[in-house]
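Student: structural data only, the sequence is not supplied:
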């Protein structure tokens, strides 16, 4: 089980060290510019050495038609060879940093430093808990994630938490969006760039995130193109598999693609990196 949801909450059972009330007026007035999408093209196959333990038979638009691919990593990827991964085509990585207001992924600093040493652009993500104030969670993330210029923007991972032993709350949508707005504003002020929002289909639908404007999205969709699963929802990153394989990583891992060309990705990095 390698998707962000199951990784996150299975980890809680293993000991380790470690929007303004739904009103649009509390959200940013406009979204940052999106990347230029890649024109549809024939299926080109995965990056060199990449595969999938449970591949989906993609009809029409396939993720491997996109040229810029990356990974996300956590304690469930204990010793990646980041240089080998970079040589195989990993162009970016998001690394799990924190959960709620008091949990730190024990592999964060190792992944953070090793990915940078390998020349992989990397950022950090936070798994939001619906039982902690948004302010506490933002402060916890800021306490543990360095503000290093050139890093990818931070990510807010928004999902329901049914596997958590301590927090299975499902607040009303307006309350969810209000908490998101607080967390995102605090991180924007600290890191000098707006975070990216990661989410999954049921959470997106339940909380009407299509109305939550002003931020770029990283969308999970392992059996449909994002434009089919999230109609009308703009996206910058697509998590298309939780069972991927690639050089440098043991076992299966999440695979992601950027919605643009290599040139567009470099432009995006220059515009959206931590200041």
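Tutor: Great, that's in hand. These numbers come from a predicted model, not from an experiment.

Student: rest of the way, CA atoms for contacts and neighbours
Tutor: OK.

Student: so where do the strands sit in the stretch 101-250 of the chain?
Tutor: Assigned by DSSP state E, counting those that start in this stretch, the strands in the stretch 101-250 of the chain fall at 103-104, 122-127, 155-158, 196-199, 216-220, 237-245.

Student: need the ones you listed in CSV with distance to residue 179 and mean neighbour count, can you?
Tutor: Formatted as CSV, the strands of the stretch 101-250 of the chain follow (distance: least, Cα to Cα, whole Å; neighbours: other Cα atoms under 10 Å):
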stretch, distance to residue 179, mean neighbour count
strand 103-104, 18, 20
strand 122-127, 13, 25
strand 155-158, 11, 22
strand 196-199, 13, 23
strand 216-220, 17, 24
strand 237-245, 23, 23
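
Student: out of those strands, flag the one nearest residue 112.
Tutor: strand 122-127 (7.1 Å; Cα to Cα).

Student: list the helices and strands the closest one packs on?
Tutor: The contact analysis (3 or more Cα pairs under 8 Å, 6 or more residues apart in numbering; DSSP states H and E) places strand 122-127 against strand 90-99, helix 108-117, strand 155-158.

Student: what lies in contact with it?
Tutor: Taking contacts as Cα atoms under 8 Å, 6 or more residues apart in numbering, the residues outside strand 122-127 that touch it are 8, 92-100, 112, 115-116, 141, 145, 151-159.

Student: and the gap between residue 181 and residue 43?
Tutor: 38 Å (Cα to Cα, to the nearest Å).

Student: ok, the two, which is more surrounded?
Tutor: residue 181 (20 against 14; other Cα atoms under 10 Å).

Student: tell me which of the helices and strands packed on strand 122-127 sits most buried.
Tutor: strand 90-99 (a mean of 24; mean count of other Cα atoms under 10 Å).

Student: please list the residues outside that strand that contact it.
Tutor: Residues contacting strand 90-99 (Cα under 8 Å, 6+ apart): 68-74, 104-105, 108, 111-112, 115, 120-129, 137, 140-141, 144-145, 152, 155.

Student: can you give me how far it is from the chain middle?
Tutor: 7 Å (Cα atoms, centre = their mean, to the nearest Å).

Student: next: stretch 86-102.
Tutor: That offset, for stretch 86-102, works out to 8 Å (Cα atoms, centre = their mean).

Student: one more: stretch 182-200?
Tutor: 12 Å.

Student: what residues of it count as buried?
Tutor: Neighbour-count burial for stretch 182-200, counted by 16 or more other Cα atoms under 10 Å, picks out 182-187, 190-200.

Student: what residues does it touch?
Tutor: 19-20, 134-135, 137-138, 142, 147, 153-159, 215-221, 272-275.

Student: residues in contact with residue 163?
Tutor: Counted by Cα under 8 Å, 6+ apart, residue 163 has contacts 6, 9-10.

Student: scratch that, residue 84
Tutor: 247-248.

Student: wasn't it part of a strand?
Tutor: No: counting by DSSP: H, G, I helix; E, B strand; the rest coil, residue 84 is not part of a strand but helix.

Student: so which of the strands of the stretch 101-250 of the chain is nearest residue 51?
Tutor: strand 237-245 (5.0 Å).

Student: ok, and here's another one to check against it:
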């Protein structure tokens, strides 16, 4: 073996070690044992994950979960009722989310959500999932058009549940439709490209961060192999103080 080959092999092994250390470090950070200062890890899920073993999910350092409830003015997730009831038998803090449609009014969609999601002081605030879909990917509505639907939905839910809903969205949609208009709402941001996004595009701080669409945990066996993974911005003590 030549000296050059030995050096190349040494460099290769060094790089491999660094990669392993980084992966281990990130995994270790996101899987800390629970305590008042541990990072607060959560999931969001729907019927695509199938039947959920909520106790097993909780045993994997999962602190919170957002469960899909409704979409548009008439769709209800097939597993929502079961997930909602079973999840609350564990220590996981849960909330429900609604996928916003651009094809019907915010009031009609709010009624669908309210008819299916019980009001409770021991749950996280409701969430509106603001995305582009279908033909709206290529031909999105204007900010003014979306604002009419979104405001109706948010205001109706706040009156019913007594708390401002959380807005879930991507960096792109945030820039298109949120900007500086919703600074008094908590934001759940999707950002798969940054280790820990410092701020939102408007300079404000996010509350929840979705960092992966390809998490894998035990406790579900639906059509979807992966599960979305999320973190709260602060410690567990701060999480409990903010919401409970």
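Tutor: Cool, got the structure. Just so we're clear, the structure is a prediction, and the values are computed from it rather than from any experiment.

Student: map residue 150 of structure 1 across to structure 2 for me.
Tutor: When structure 2 is aligned by TM-score structural alignment, residue 150 of structure 1 is paired with residue 122.

Student: what's the nearest residue to its match if we skip its chain neighbours?
Tutor: residue 244 (6.8 Å; Cα to Cα, 6 or more residues apart in numbering).

Student: just give me the neighbour total for the one you found.
Tutor: Residue 244 of structure 2 has 11 nearby residues by other Cα under 10 Å.

Student: residues near residue 177 of structure 1, how many?
Tutor: 25.

Student: enumerate every residue touching the equivalent of it over in structure 2.
Tutor: Counting by TM-score structural alignment, residue 177 of structure 1 lines up with residue 147 in structure 2. Going by Cα under 8 Å, 6+ apart, residue 147 of structure 2 touches residue 177.

Student: cutoff 10 Å now
Tutor: Contacts for residue 147 of structure 2 were tallied using Cα atoms under 10 Å, 6 or more residues apart in numbering; they are 106, 141, 153, 177-178, 181.

Student: now, those residues that are in helices?
Tutor: 106, 153 (DSSP state H).

Student: filter the contacts of residue 147 of structure 2 down to the buried ones, ChimeraX style.
Tutor: Here is the ChimeraX command that selects the buried residues among these (16+ other Cα under 10 Å):
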select :106,153,177,178
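
Student: dump the strands of the stretch 101-250 of structure 1 to TSV, plus distance to residue 231 of structure 1.
Tutor: Below are these laid out as TSV (distance: least, Cα to Cα, whole Å):
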stretch	distance to residue 231 of structure 1
strand 103-104	34
strand 122-127	25
strand 155-158	19
strand 196-199	14
strand 216-220	12
strand 237-245	14
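
Student: which one of those lies nearest to residue 229 of structure 1?
Tutor: Nearest of the strands of the stretch 101-250 of structure 1 (Cα to Cα): strand 216-220, 9.3 Å.

Student: post-alignment, that closest one versus structure 2, mean distance?
Tutor: Overlaying structure 2 shows strand 216-220 of structure 1 at a mean distance of 0.4 Å from the equivalent residues (mean Cα distance after the TM-score superposition for structure 1).

Student: by contact count, what packs against that strand?
Tutor: strand 155-158, strand 196-199, helix 201-206, helix 226-229, strand 237-245, strand 253-258 (3 or more Cα pairs under 10 Å, 6 or more residues apart in numbering; DSSP states H and E).

Student: tabulate the ones you listed (JSON lines), appending distance to residue 48 of structure 1.
Tutor: Output for those, formatted as JSON lines (distance: least, Cα to Cα, whole Å):
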{"stretch": "strand 155-158", "distance to residue 48 of structure 1": "27"}
{"stretch": "strand 196-199", "distance to residue 48 of structure 1": "27"}
{"stretch": "helix 201-206", "distance to residue 48 of structure 1": "30"}
{"stretch": "helix 226-229", "distance to residue 48 of structure 1": "24"}
{"stretch": "strand 237-245", "distance to residue 48 of structure 1": "11"}
{"stretch": "strand 253-258", "distance to residue 48 of structure 1": "14"}
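
Student: relative to residue 87 of structure 1, which of the ones you listed is closest?
Tutor: strand 237-245 (14.3 Å).

Student: aligned to residue 134 of structure 1, what sits in structure 2?
Tutor: Aligned partner of residue 134 of structure 1 by TM-score structural alignment: residue 106.

Student: what's the answer for residue 199 of structure 1, then?
Tutor: That one, residue 199 of structure 1, aligns with residue 169 by TM-score structural alignment.

Student: mind checking how far that match is from residue 191 of structure 2?
Tutor: 9 Å.

Student: and residue 168 of structure 1, how many neighbours?
Tutor: So residue 168 of structure 1, with other Cα under 10 Å, has 14 neighbours.

Student: hmm, back to that, tell me the contacts of the residue nearest to residue 122 of structure 2?
Tutor: Counting by Cα under 10 Å, 6+ apart, residue 244 of structure 2 has contacts 93, 121-124, 238.

Student: which residue packs closest to residue 216 of structure 2, ignoring adjacent ones?
Tutor: According to Cα to Cα, 6+ apart, the nearest residue to residue 216 of structure 2 is residue 226 (5.3 Å).

Student: that neighbour maps to what in structure 1?
Tutor: Per TM-score structural alignment, residue 226 of structure 2 is aligned with residue 252.

Student: before we move on, the earlier item: now the residue nearest to residue 122 of structure 2: how far from residue 59 of structure 2?
Tutor: 21 Å.

Student: likewise residue 6 of structure 2?
Tutor: For residue 6 of structure 2, the distance to residue 59 of structure 2 - Cα to Cα - is 46 Å.

Student: residue 230 of structure 1 is nearest to which of the strands of the stretch 101-250 of structure 1?
Tutor: Comparing these by Cα to Cα, strand 216-220 comes nearest, at 8.4 Å.

Student: onto which residues of structure 2 does that closest one map?
Tutor: Against structure 2, strand 216-220 of structure 1 falls on residues 186-190 (TM-score structural alignment).

Student: and after the top helix by length along structure 2, which helix or strand comes next?
Tutor: In structure 2, assigned by DSSP H, the helix with the most residues is helix 3-29. Sequence-wise, the next helix or strand downstream of helix 3-29 of structure 2 (DSSP states H and E) is strand 39-45.

Student: which part of structure 1 matches that next one?
Tutor: So strand 39-45 of structure 2 sits over residues 67-73 in structure 1, by TM-score structural alignment.

Student: any idea how far that stretch is from the middle of the chain?
Tutor: With Cα atoms, centre = their mean, you get 10 Å for stretch 67-73 of structure 1.

Student: okay, buried residues for that stretch please.
Tutor: Buried, per 16+ other Cα under 10 Å, within stretch 67-73 of structure 1: 67-73.
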